[in-house]
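Chemist: pasting the sequence and the predicted model now:
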Amino acid sequence: MQKHFIGGVIPGAIIAQDVYGTDGVLLIKKGSMFREHYIPRFIDAGVQEIFIEENGSMTPETVNTIRKSLNIQDVIHEKTRAHAQNQIKKTMMKFKAVSSSDIQRVGQMVEEMIEQLLDKKDFVFALSQLRSVDDYTYQHSVNVGVLALIIGIDLNLNKEQLRHLGMGAILHDIGKIMIPEEIIKKPAKLTSDEFREVKKHTEYGYDILIQTNIHEEAALIALHHHEKYDGTGYTRGLRNTKIPLYSRIVAVADVYDAMSNDRVYQRKSAPDKVFREITHQGDKHFDTQIMETFARHINIYPTGTGIILNSGHRGIVLYQNKLYPESPIVRIFLPKEQNPKRLYFDMDLSLNTKYYIVETFS
């Protein structure tokens, strides 16, 4: 660490020691990121010098500090997400005794999500960071519901249609309650027999939902969300527009969220790798129009993602670039030996085509 006059500290520098005023009051904690508006407050408190980290290289502490400062927000309220996950969990734990009143409560949560999404003039989907393997099914259900609704809004579905889509999306995996837990939570590749058993969850789900007061189009999502556009999916091997629209939407949302998160048998992939894998499958597995809509609302490089450029420089994503999603605005960190007076610089990759992202890290 090194002592600096506060007027010469570069915004973004990491503070190396707790900073106290002359009256002994703590002004800011060690590890915080220095901001320009701190200067008058420090001067008023009698502070003229502070210690900062000597270089701006990518340390885990630096990354975490910047991520916190970026105020990354979910597309729905945190309370709504938690309530929805809890309601899905309660519903699925009822096993075969899922009732119309359970479905009604889920419907109320879906309506709340719709209102929050319609309230936003512009949104991109970033996965919730609070994930656990044990609660994967419930978290996955909510994420699929949110992403399906975002796609549905872009496709100009009306509120009633959005409600049916959201209900079916959030309950698309309810049939898994009929699959033995040792198969669902098996931490290894399934045998052929086990996979055949898992595939039955689509029919089980439809049978459970159709016995409640849920709309049939919503129930059909449970049956058809594993169908593929080229007819190679299951349960019925439907092709093209023979697959109901809502199921085509949920198929994309389901695969994206599943690949983006840790499961009992497989580690997650980075968002950019998932995006490329899904778009590579293209019209083979998915409806092209839905894929294009999906692409408009996905953060290929979510805010806070660690990145490595083709030049070898390391940095972190600050903001998305709506017109050029593969070229976000990034903060690049410089080793002290390369430039002792500058800790970092910000770059819009869409304006600097010489540089591009070759790898991401968490």
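Modeler: Now that the structure is in, tell me what you want to look at.

Chemist: when you work out contacts or count neighbours from here on, use the C-alpha atoms and nothing else.
Modeler: Will do.

Chemist: and what about the closest residue to S100 other than its chain neighbours, helix, strand or coil?
Modeler: In space, not counting the residues next to it along the chain, S100 is nearest to T212; the distance is 4.8 Å by CA to CA, 6 or more residues apart in numbering. The three-state label given to T212 by DSSP: H, G, I helix; E, B strand; the rest coil is coil.

Chemist: grab the most central residue of this protein for me.
Modeler: Geometric centre of the chain, nearest residue: L127, 1.2 Å, by CA atoms, centre = their mean.

Chemist: distance of the nearest residue to it once chain neighbours are set aside from I76?
Modeler: By the measure of CA to CA, 6+ apart, the closest residue to L127 outside its immediate chain neighbours is N143, 7.2 Å from it. Computed as CA to CA, to the nearest Å, the N143 to I76 distance reads 10 Å.

Chemist: now do D230
Modeler: Counting by CA to CA, the separation of D230 from I76 is 33 Å.

Chemist: more neighbours, the two?
Modeler: Here D230 and I76 are compared on neighbour count by other CA atoms under 10 Å; more neighbours surround I76, at 18 against 15.

Chemist: does I177 sit in a helix, a strand or a coil?
Modeler: Taking three-state DSSP as the rule, one finds I177 in the helix state.

Chemist: who's in contact with it?
Modeler: With contacts defined as CA atoms under 8 Å, 6 or more residues apart in numbering, I177 is in contact with M92, M93, F95.

Chemist: list the contacts of the residue nearest to L127.
Modeler: With contact taken as CA under 8 Å, 6+ apart, N143 is in contact with L127, S128, I170, D257.

Chemist: so it is in which element?
Modeler: When secondary structure is defined using DSSP states H and E, the element that contains N143 is helix 136-154.

Chemist: return the set of buried residues in that helix.
Modeler: Of the residues in helix 136-154, those buried under the neighbour-count criterion (16 or more other CA atoms under 10 Å) are 137-153.

Chemist: also stretch 231-249?
Modeler: For stretch 231-249, a neighbour-count test (16+ other CA under 10 Å) marks 231, 233-235, 237-240, 243-249 as buried.

Chemist: putting a second one here so we can go through both:
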Amino acid sequence: METLSIDSLKPNSSFTGDLLLDSSFLLLPKGADVNESLIKALKTWNVEHILCDGNLSIGGEIEETPIELEPSSVIQHTEEKISVNIKKVIENSKQSIFDSSEKARLNSVHEVYEEYMNYIERVFTHYSTHKVIDQADLSDAVQQLCVFIKENRRYILRLAQNPKESDRNFIVVHAMRTTVFAIAIAQQLKMPLSKMIDLGVTCILHEIGMLRLPPQLYNTSKKLTSGQRAQISRHTVFGYTIIKDLNFPIPVQLGVLEHHEKENGMGYPRRLPGEKIEPIAKIISVACSYEAISSPRTYKDERTTFDALLEMIQNRERAYDDVVLKALLYTVSLYPIGTYVYLSNRKIGVVIDSNQKNPKCPIVQMITEKEADGSPKTIQTSPELSILRILSKQEKEDILKVVESKESAMDQAKKIAQNNEVAVNTASAQKPVIQKAQSIASLEKVSVSAAASSPSAGQSSENSTEEVDISMFE
């Protein structure tokens, strides 16, 4: 394998073998043309030498070998079309809008959410094995997602805000959550559908350069060395190279390349100032960072979406675009959708929607109360009926266990009634329901209020809205 100096690279040159940064990292496949942006990127990262498993040939004399798929691969790729999987699940979910409970609708949206993650996983797997991405299919999938998020915004944001433990590759989970947040932000900004599709495609693919890195670099639980961090930071250039070679539109290429650039000019790979950053990349930067802060990783603990939002809107280093930050705030509210909260009336609820007039006062669904028709009771919070603080992870888990137990007892009582059991048996079956309801009331008034009055709660950022200044966004 031959070692080449970066100074020896010339635009429009190609190689008879693969071009590598070292023995593990593929930079360009054989036959691909070197361009000025690639040379500039390598110099920016102070890469002085590269490896080549072949000879240098000026003028593109070596033809690039076309990728041929086996018949079975073509069939597999056809099965991945959106018309076969995602559309079917979306169509099924539409029934829940008319004839299902709130819980059933949330479950149906969850099915769509999971199917999109399956789809993203297949896109990455298919690229890894065949170096092909069906752009038309991907754009169609994103367009369907844009419509679905618009119709089910508060449900899908509730799911995205509360990721469950999963065996999926974190890149897939990160891509899905980031895409949901970014599209919701774009809808808040009234972005045209065509540009929103480019944004969604870019979001799904923005970490594709990670596929050129060893998994142990980004899946490790150990603190990274400066050299390892430098290797990971190259994923933007790797991703740009992949997307460019696949002939994606320029905004998508630049979005992948620039999603880690910062408004203050301290981002990477090119340290661009805010005015030179691709608009798509600005939205992904905010959505990507918000997702990363609030998501568990092997090397750090999970933080609440509330804490993540506070860190973002403070924007101490002026890293993010203020317009995009304001859109995020008004999209998810100060207390993000899906957050469990303790109210000034000493009751507990979960934030289910934002308030476009005041992000401090979102719409909250009460945990134990129902309307006359049996649907969950919702309230509009206000300065008079305000959120005192968010619940801790343990408090949330304890309450959900009690609620689940209550619902199970109620379902059991309904089944007994439907089976025409005698009145005494029905009354006996309903007794645990009353006990469970009483235990929930006790939990609301004792366990949670006690935590609210503890010294640690007074010090926490989870305590009160009065410490949060959002006047710059009003």
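Modeler: Good, I have the coordinates. It should be emphasised that the depicted structure is a prediction, and the values quoted were computed from it without experimental measurement.

Chemist: and the corresponding residue of structure 1 for T202 of structure 2, how many neighbours does it have?
Modeler: The criterion is TM-score structural alignment: under it, T202 of structure 2 has G168 as its aligned partner in structure 1. Each residue near G168 of structure 1 was counted by other CA under 10 Å, and the total is 34.

Chemist: help me confirm that G168 of structure 1 comes into contact with A222.
Modeler: Yes. With contact defined as CA atoms under 8 Å, G168 of structure 1 counts as touching A222 (6.6 Å).

Chemist: from the buried residues of stretch 231-249 of structure 1, which is closest to K121 of structure 1?
Modeler: Using CA to CA, I249 is the member of the buried residues of stretch 231-249 of structure 1 that lies nearest K121 of structure 1, at 21.2 Å.

Chemist: which SSE is that closest one in?
Modeler: Assessed by DSSP H and E, I249 of structure 1 sits inside helix 245-259.

Chemist: average offset between that helix and structure 2?
Modeler: Per the superposition on structure 2, helix 245-259 of structure 1 and its aligned residues are separated by 0.5 Å on average (mean CA distance after the TM-score superposition for structure 1).

Chemist: need the next SSE after that helix, C-terminal direction.
Modeler: From helix 245-259 of structure 1 onward toward the C-terminus, using DSSP H and E, the following helix or strand is helix 271-285.

Chemist: in structure 2, what residues pair with whatever helix or strand comes next after that following helix?
Modeler: Scanning forward in sequence from helix 271-285 of structure 1 by DSSP H and E, the next helix or strand is helix 288-296. Using TM-score structural alignment, helix 288-296 of structure 1 corresponds to residues 322-330 of structure 2.

Chemist: what does V142 of structure 1 correspond to in structure 2?
Modeler: In structure 2, the residue paired with V142 of structure 1 is M176, using TM-score structural alignment.

Chemist: mind listing what the corresponding residue of structure 2 for S99 of structure 1 touches?
Modeler: In structure 2, the residue equivalent to S99 of structure 1 is V132, according to TM-score structural alignment. V132 of structure 2 makes contacts with H126, L246, as judged by CA under 8 Å, 6+ apart.

Chemist: T305 of structure 1 now?
Modeler: Contacts for T305 of structure 1 were tallied using CA under 8 Å, 6+ apart; they are I316, V317, T360, F361, S362.

Chemist: if you set the cut-off to 6 Å instead, what comes out?
Modeler: Contacts for T305 of structure 1 (CA atoms under 6 Å, 6 or more residues apart in numbering) come out as I316, V317.

Chemist: show me where the stretch 1-150 of structure 2 has its strands.
Modeler: Secondary structure of the stretch 1-150 of structure 2, counting by DSSP state E, counting those that start in this stretch: strands at 2-5, 13-15, 19-20, 26-28, 49-52, 56-58.

Chemist: kindly reformat those as CSV containing distance to V433 of structure 2 and mean neighbour count.
Modeler: Conversion of the strands of the stretch 1-150 of structure 2 to CSV gives the following (distance: least, CA to CA, whole Å; neighbours: other CA atoms under 10 Å):
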stretch, distance to V433 of structure 2, mean neighbour count
strand 2-5, 75, 13
strand 13-15, 74, 24
strand 19-20, 66, 23
strand 26-28, 62, 19
strand 49-52, 70, 19
strand 56-58, 78, 17
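
Chemist: list the buried residues for stretch 408-425 of structure 2?
Modeler: Judged by neighbour count (16+ other CA under 10 Å), stretch 408-425 of structure 2 contains these buried residues: A409, M410, Q412, A413, I416, A417.

Chemist: which of the residues you listed lies closest to R153 of structure 2?
Modeler: With CA to CA as the yardstick, the closest approach to R153 of structure 2 among the buried residues of stretch 408-425 of structure 2 comes from M410, at 29.7 Å.

Chemist: leaving out chain neighbours, which residue sits closest to the closest one?
Modeler: Nearest non-adjacent residue to M410 of structure 2, counting by CA to CA, 6+ apart: V433, 6.0 Å away.

Chemist: quick check: the one you found vs Y268 of structure 2, distance?
Modeler: The separation that V433 of structure 2 has from Y268 of structure 2, given CA to CA, amounts to 57 Å.

Chemist: in structure 2, what range does stretch 27-38 of structure 1 match?
Modeler: Structural correspondence for stretch 27-38 of structure 1: none found in structure 2, per TM-score structural alignment.

Chemist: how long is that stretch from one end to the other?
Modeler: By CA to CA, the extent of stretch 27-38 of structure 1 from end to end equals 9 Å.

Chemist: quick one on the thing from earlier: any figure for the gap between the match of V142 of structure 1 and M366 of structure 2?
Modeler: Separation of M176 of structure 2 from M366 of structure 2 (CA to CA): 28 Å.

Chemist: please enumerate the helices of the stretch 51-200 of structure 2.
Modeler: Listed in chain order, the helices found in the stretch 51-200 of structure 2 under DSSP state H, counting those that start in this stretch are 71-79, 86-94, 96-99, 102-130, 135-151, 153-161, 170-188, 193-205.

Chemist: of all those helices, which lies closest to N425 of structure 2?
Modeler: Closest to N425 of structure 2 of these is helix 102-130 (CA to CA; 28.2 Å).

Chemist: now the closest one against helix 153-161, angle please.
Modeler: 60 degrees (axes from the mean of the first three to the mean of the last three CA atoms, to 10 degrees).

Chemist: what angle sits between helix 102-130 of structure 2 and helix 135-151?
Modeler: Using the same axes, to 10 degrees, the inter-axis angle of helix 102-130 of structure 2 relative to helix 135-151 is 160 degrees.

Chemist: quick one, helix 102-130 of structure 2 and helix 71-79 angle?
Modeler: Using the same axes, to 10 degrees: helix 102-130 of structure 2 against helix 71-79 is 150 degrees.

Chemist: report the buried residues of helix 102-130 of structure 2.
Modeler: Buried, per 16+ other CA under 10 Å, within helix 102-130 of structure 2: 105-124, 126-127.
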